[in-house]
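Trainee: Quick one: sequence and predicted model below, then my questions.
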Amino acid sequence: MTVIFVFGSNLAGKHMQGSALTAKKFHGAVEGQGEGLQGSSYAIPVRDQDMKPLPLWHIARSVNHLRELAQSRSDLQFRVAAIGCEDETFSAEEIAALFKNMPPQFDLPYVFLTVYAGLSNPLHQTREVRAQNAAVEVIDGLLERFAHSKDKSEALLMAMMVSLQSVREIEGDEFVSQWLMAALKDTMGSRLNDALVVPA
């Protein structure tokens, strides 16, 4: 059975990022083709030629075309990306509703399945909450991994990097730059000022 990667695209067929870029790099998506079967991928447009979001009825029509293809091609298995939800253009509820009751050869993304099951959807979390949760999960894993190790420096360094990335997600690069400069001044004192002096 041939696996077809279903991705979100635009009517201009510019496969620049997210699942569209994945489809272009690995699944034969054709630049300039914004909808339909191409290589081992299938494009569902969620934006127009000017990259503005399409109305849901337009996306629903494209999903129906995909459904008709699936009904006529039992040899194809469709692996669907979280189209339209990757950049939060649409909510998972809006897009998941369009993919309900698809033929059995569809593998739907986790975020759609959580909607059908009435579970908490991770895309509902703010970027800040997702960053915090990711940092906590990784740091917990590091602590467990290095619990019996004599050298915990690697774990500490990795934990610092994860925490730094989390702060960047929440507060932005400008905050991180100022925070790092303040930390360096605390640890290096006057030596930092000397190091930052540019020779005349």
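Mentor: Perfect, I can see it now.

Trainee: use CA for all of it now, contacts and neighbours both
Mentor: OK.

Trainee: Val138 contacts Val162, doesn't it?
Mentor: Yes. Using Cα atoms under 8 Å, Val138 is in contact with Val162, at 7.4 Å.

Trainee: Between the two, which has more neighbouring residues?
Mentor: When Val138 and Val162 are compared on other Cα atoms under 10 Å, the one with more neighbours turns out to be Val162, at 20 against 15.

Trainee: Helix or strand: which one has the closest residue to that one other than its chain neighbours?
Mentor: Among residues not flanking Val162 along the chain, Ala135 sits closest, at 5.7 Å (Cα to Cα, 6 or more residues apart in numbering). Following DSSP states H and E, one finds Ala135 within helix 127-145.

Trainee: Next one for the comparison:
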Amino acid sequence: MHITPHLIETLRPDEVFVFGSNASGHHGGGAARIAHDKFGAVWGEGHGHHGQTYAIDTMSGLDVIESEARDFVAYATAHPEYRFLLTPVGCGIAGYTPEQVAPLFTGLPENVSIPASFVPHLGAASV
């Protein structure tokens, strides 16, 4: 298991910054702003891979986060050429706890680093 660094200031060419967004892709604060300002997140795109980022809608409810997490796991699995740095999505501006969000990320492949705060809440089969 790989742990995502607490502070990410630069990325290697094969790394992707995975952050929480809103559905409309207005990246005005938190990790979304960092993704937009530093790593190529596209204003108006609140889902998926853009530049060296991957957006997960965390502002539309836990059911949406669960669906977005499944999509992300499938995408990361299909793209082993990348190292995905999953940040504690949903646990900032969205207001959820790691205990609520982490279990939604089941079946993570080896090329995904996880935030330390998620570790206690992921089952052994999840990583």
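Mentor: Happy to help now that I have it. As the structure is a prediction and not an experimental result, all values here were calculated from the model.

Trainee: mind checking how far the next helix or strand after the helix holding Ala135 of structure 1 is from the chain centre?
Mentor: Sequence-wise, the next helix or strand downstream of helix 127-145 of structure 1 (DSSP H and E) is helix 153-171. Mean-position distance between helix 153-171 of structure 1 and its chain equals 20 Å (Cα atoms, centre = their mean, to the nearest Å).

Trainee: which parts of the following helix or strand past helix 153-171 of structure 1 are buried?
Mentor: The C-terminal neighbour of helix 153-171 of structure 1 among helices and strands, as given by DSSP H and E, is helix 173-188. Going by neighbour count (16 or more other Cα atoms under 10 Å), the buried part of helix 173-188 of structure 1 is Val176.

Trainee: tell me the SS of the residue most central in space within structure 2?
Mentor: Central residue of structure 2 (Cα atoms, centre = their mean): Val18, 3.3 Å from the mean position. Following DSSP: H, G, I helix; E, B strand; the rest coil, the label given to Val18 of structure 2 is strand.

Trainee: Over to Glu81 of structure 2?
Mentor: Applying three-state DSSP: Glu81 of structure 2 is coil.

Trainee: What's the match for it in structure 1?
Mentor: When structure 1 is aligned by TM-score structural alignment, Glu81 of structure 2 is paired with Asp75.

Trainee: Look up how far Ser62 of structure 1 lies from its match.
Mentor: Taking Cα to Cα, to the nearest Å as the measure, Asp75 of structure 1 and Ser62 of structure 1 are separated by 20 Å.

Trainee: Structure 1: which residue goes with Ala41 of structure 2?
Mentor: Looks like Ala41 of structure 2 aligns to Ala29 there (TM-score structural alignment).
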